[in-house]
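[1] got a predicted structure here, sequence first:
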Amino acid sequence: MRFAIGLLVIMTTMTSCQSEKTISLFNGKDLTGWHVDVPEMDTVPNATNPFLVRNGMLVSLGDPRGHLITDAGYKNYRLSVEYRFAGEPGNCGVLVHSSDPRALYKMFPKSIEVQMQHGDAGDFWVIVEDIEVDNMEERRGPRAEWGTTEGKKRRIPNLTDDSESPLGEWNEMVVECVGNEIKVWVNGDMVNYGYNATASSGQIALQAEGAEVEFRKVALTPIDKLSK
């Protein structure tokens, strides 16, 4: 049965005195605070839940494909995610400002994806939302081909090619979302910055998208301005 989201919203205006109150979105024990949306689980009785906790880490097995989504929504925050591809390199992503489920390809929630695919960490992929960057046509392609739905140019590549750790080693991705701006760092390198996003709040999601990924940290800190 398709999951109907009853969104618990945590979206207050943050002050600077709140900016150091980091919360862990993953408790190291179970998936409290998250729910799974995996289309195959609707119709295949014995389908495996691709999200689990193993040795104190949150693990995305990669298949069947879908999303692990926070029950709560957030705005104005810094999200720090430590992850690695423990086996074969592959694809995954962090989705911010997530809302309507299965809005794209009957799979992806309406959101802005920050790509974690090995070799492309920090790309933006727009999913029925949108965002702008500098040098937009150079980075995204011909304007006439842009879009946010199936068959359109939805990818905005990151600014670096060598920020990721070697395969099997840990990476830290930091995503800051303030108002309609999003800024991304990978292992300390600023790799993407976007503005005029069509969403400024929502849930946060992690993907199962074909490759096993381990997460040892998913932490959120309220902020009121982007880091430089």
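    On my side now, so go ahead. Numbers count the residues shown, from 1 in each chain.
[2] CA only for contacts and neighbour counts going forward, please
    Fine.
[3] you'd agree Thr48 is in a strand?
    No. The assignment for Thr48 by DSSP: H, G, I helix; E, B strand; the rest coil gives coil, which leaves it out of any strand.
[4] report the separation between the residue nearest to it when sequence neighbours are not counted and Arg84.
    The spatial neighbour of Thr48 that comes closest, neighbours along the chain excluded (CA to CA, 6 or more residues apart in numbering), is Pro64 at 7.0 Å. According to CA to CA, to the nearest Å, Pro64 stands 19 Å off from Arg84.
[5] how many other residues sit next to Ser19?
    16 (other CA atoms under 10 Å).
[6] so what's it up against?
    By CA atoms under 8 Å, 6 or more residues apart in numbering, the contact set of Ser19 is Thr221, Pro222, Ile223, Asp224.
[7] let's see 6 Å
    Pro222, Ile223 (CA atoms under 6 Å, 6 or more residues apart in numbering).
[8] do His97 as well
    His97 sits next to Ser111, Ser201, Gly202, Gln203 when contact means CA under 6 Å, 6+ apart.
[9] please say which of Pro64 and Arg84 ends up with more neighbours.
    Arg84 (23 against 19).
[10] any idea how far the residue of the chain positioned farthest from its centre lies from Lys106?
    Farthest-out residue of the chain from its mean C-alpha position, per CA atoms, centre = their mean: Pro45, at 27.8 Å. Distance, Pro45 to Lys106, by CA to CA: 19 Å.
[11] put this next to the first one:
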Amino acid sequence: MKNRPFYLEGMVILLSVFFCCACMQTKQLSAPDEWKELFNGKDMNDWWVKINHHEVDDNFGKTFRVEDGMIKVRYDQYDDFNNRFAHLYYKKPFDYFHLIVEYRFTGKFHHNAPGYAIRNSGVMFHSQDPRTMYKDQDWPISVEMQFLAGLDDGKARPTGNMCSPGTDVIFEGRVDPRHCIESTSKTYPMEEWVRAEAMVYGDSLVKHIINGDTVLVYSKPQIGGGVVNNYNPSIKIDGKLLSSGYIALQAEGQEIDFRRVSIKEIPRTP
């Protein structure tokens, strides 16, 4: 075969460079679609702790700890529970995202915690910054994807419910007055790993997914309602839509393990 002219060689090189740059740009543009592990399996350096009656980052009694590649909630260093509802916040807010949390209920329930908290936990999203919470504020103003396990009494106890500390949502066309809205999920027992997902589209649509099944859909998360106590009134502006906020794992008296917390940011459509 005859040698190609020099200018053709140059064009081949230029085209190669062009396609290489285009591929790099495409990869950069697609980065928001990639999964990010919020929990690295080793430590909680990218997280803040806020426990009721304590300042931010006072992890009283090592409530949250990393062991065996998991975030564990434990109460073995507690005496009185004293309504020490606790939350572990990732240090970056999110707005449009797909969240995965894999959890299992395990261990003991603290005998001084309120009865409703038995085999009860959750993940908060669109939460206020914990640094804006008063020391004795019991819950963050947020939307909660509630996790429950069965009580071994044969009664249905779905997980992936919606609870609304200091917030409201639109459900079935209206602001629902209930603090918690039950999902359609099945009941899961203690010690069973459950994959919970939330697809959150800013202040518009929210979907809860349990083990691959969509179990609850609602919209328009906004500040409102009750339940939260001892908050800064300048933060609680009822009716204000919640378009973004922090993600936090919850601890309210029941021991629980979290082995995965992952997020994929959802690109906004024009």
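    Done, it's in. If you're wondering where the values come from, they're calculated on a predicted model, not measured in any experiment.
[12] kindly provide the TM-score of these chains.
    TM-score of the superposed chains, computed with TM-score structural alignment, normalised by the length of structure 1, equals 0.76; 194 aligned residues with a CA RMSD of 2.7 Å.
[13] thinking again about what came up before, wait, a helix at the residue farthest from the centre of structure 1?
    No. Under three-state DSSP, Pro45 of structure 1 sits outside any helix and is assigned coil.
[14] how close does it get to Asp224 of structure 1?
    Separation of Pro45 of structure 1 from Asp224 of structure 1 (CA to CA): 45 Å.
[15] try Ser80 of structure 1
    Taking CA to CA as the measure, Ser80 of structure 1 and Asp224 of structure 1 are separated by 16 Å.
[16] please apply the same query to Ser19 of structure 1.
    Ser19 of structure 1 sits 7 Å away from Asp224 of structure 1, going by CA to CA.
[17] show me the contacts for Val9 of structure 1.
    Ala72, Gly73.
[18] surely Arg119 of structure 2 is in contact with Ala149?
    Yes. Using CA atoms under 6 Å, Arg119 of structure 2 makes contact with Ala149 at a distance of 5.4 Å.
[19] how about the helices of structure 2, start to end?
    Ranges of helices in structure 2, per DSSP state H, are 6-29.
[20] which strand runs longest in it?
    strand 96-109 (DSSP state E).
[21] packing partners of it?
    Contacts defined by 3 or more CA pairs under 6 Å, 6 or more residues apart in numbering; DSSP states H and E place strand 96-109 of structure 2 against strand 194-201, strand 254-265.
[22] of all these, which one comes closest to Met70 of structure 2?
    Taking CA to CA, strand 254-265 is the member of those nearest to Met70 of structure 2, at 4.6 Å.
[23] average distance between that closest one and structure 1?
    In this overlay with structure 1, the average offset of strand 254-265 of structure 2 from its partner residues is 0.6 Å by mean CA distance after the TM-score superposition for structure 1.
[24] what's the angle from that strand to strand 96-109?
    Strand 254-265 of structure 2 and strand 96-109 meet at an angle of 170 degrees, taking axes from the mean of the first three to the mean of the last three CA atoms, to 10 degrees as the criterion.
[25] run the chain-centre distance for strand 254-265 of structure 2.
    Relative to its parent chain, strand 254-265 of structure 2 has a centroid offset of 8 Å by CA atoms, centre = their mean, to the nearest Å.
[26] hmm, who's touching it?
    With CA under 6 Å, 6+ apart, strand 254-265 of structure 2 has contacts from 32-39, 70-74, 96-109, 118-119.
[27] what does stretch 48-58 of structure 1 give?
    Residues contacting stretch 48-58 of structure 1 (CA under 6 Å, 6+ apart): Gly28, Asp30, Val59, Ser60, Leu61, Asp63, Glu214, Phe215, Arg216.
[28] and that stretch, which stretch of structure 2?
    Mapped onto structure 2 using TM-score structural alignment, stretch 48-58 of structure 1 covers residues 61-71.
[29] how long is that stretch end to end?
    In stretch 61-71 of structure 2, first residue to last residue: 14 Å (CA to CA).
[30] ditto for stretch 127-138 of structure 1
    Distance between the two ends of stretch 127-138 of structure 1: 20 Å, counting by CA to CA.
[31] stretch 203-223 of structure 2 now?
    By CA to CA, the extent of stretch 203-223 of structure 2 from end to end equals 11 Å.
[32] in it, what's buried?
    When burial is assessed from 16 or more other CA atoms under 10 Å, stretch 203-223 of structure 2 yields the following buried residues: 203-210, 214-223.
[33] pull the contacting residues for the spatially most central residue of structure 1.
    Nearest residue to the geometric centre of structure 1 (CA atoms, centre = their mean): Val94, 1.4 Å. Neighbouring residues of Val94 of structure 1 by CA under 6 Å, 6+ apart: Glu113, Val114, Ala205, Leu206.
[34] for the aligned partner of the last one in structure 2, which non-adjacent residue is spatially closest?
    In other words, Leu206 of structure 1. Counting by TM-score structural alignment, Leu206 of structure 1 corresponds to Leu249 in structure 2. Once flanking residues are discounted, Leu249 of structure 2 sits nearest to Val123: 4.6 Å by CA to CA, 6+ apart.
[35] what do we get in structure 1 for the one you found?
    In structure 1, the residue matched to Val123 of structure 2 (TM-score structural alignment) is Val94.
[36] before we move on, the earlier item: flag every buried residue along the longest strand of structure 2.
    Applying a neighbour-count criterion of 16+ other CA under 10 Å, one finds 96-107, 109 buried in strand 96-109 of structure 2.
[37] first-to-last residue distance for stretch 164-177 of structure 1?
    End-to-end span of stretch 164-177 of structure 1 (CA to CA): 21 Å.
[38] flag every buried residue along it.
    The neighbour-count check on stretch 164-177 of structure 1 (16+ other CA under 10 Å) flags Glu164, Trp170, Asn171, Glu172, Met173, Val174, Val175, Glu176, Cys177 as buried.
[39] how much space between the last one and Gly202 of structure 1?
    Meaning Cys177 of structure 1. Here Cys177 of structure 1 is placed at a distance of 11 Å from Gly202 of structure 1 (CA to CA).
[40] do you know how far Thr26 of structure 2 is from Ala196 of structure 2?
    Using CA to CA, Thr26 of structure 2 is found at 30 Å from Ala196 of structure 2.
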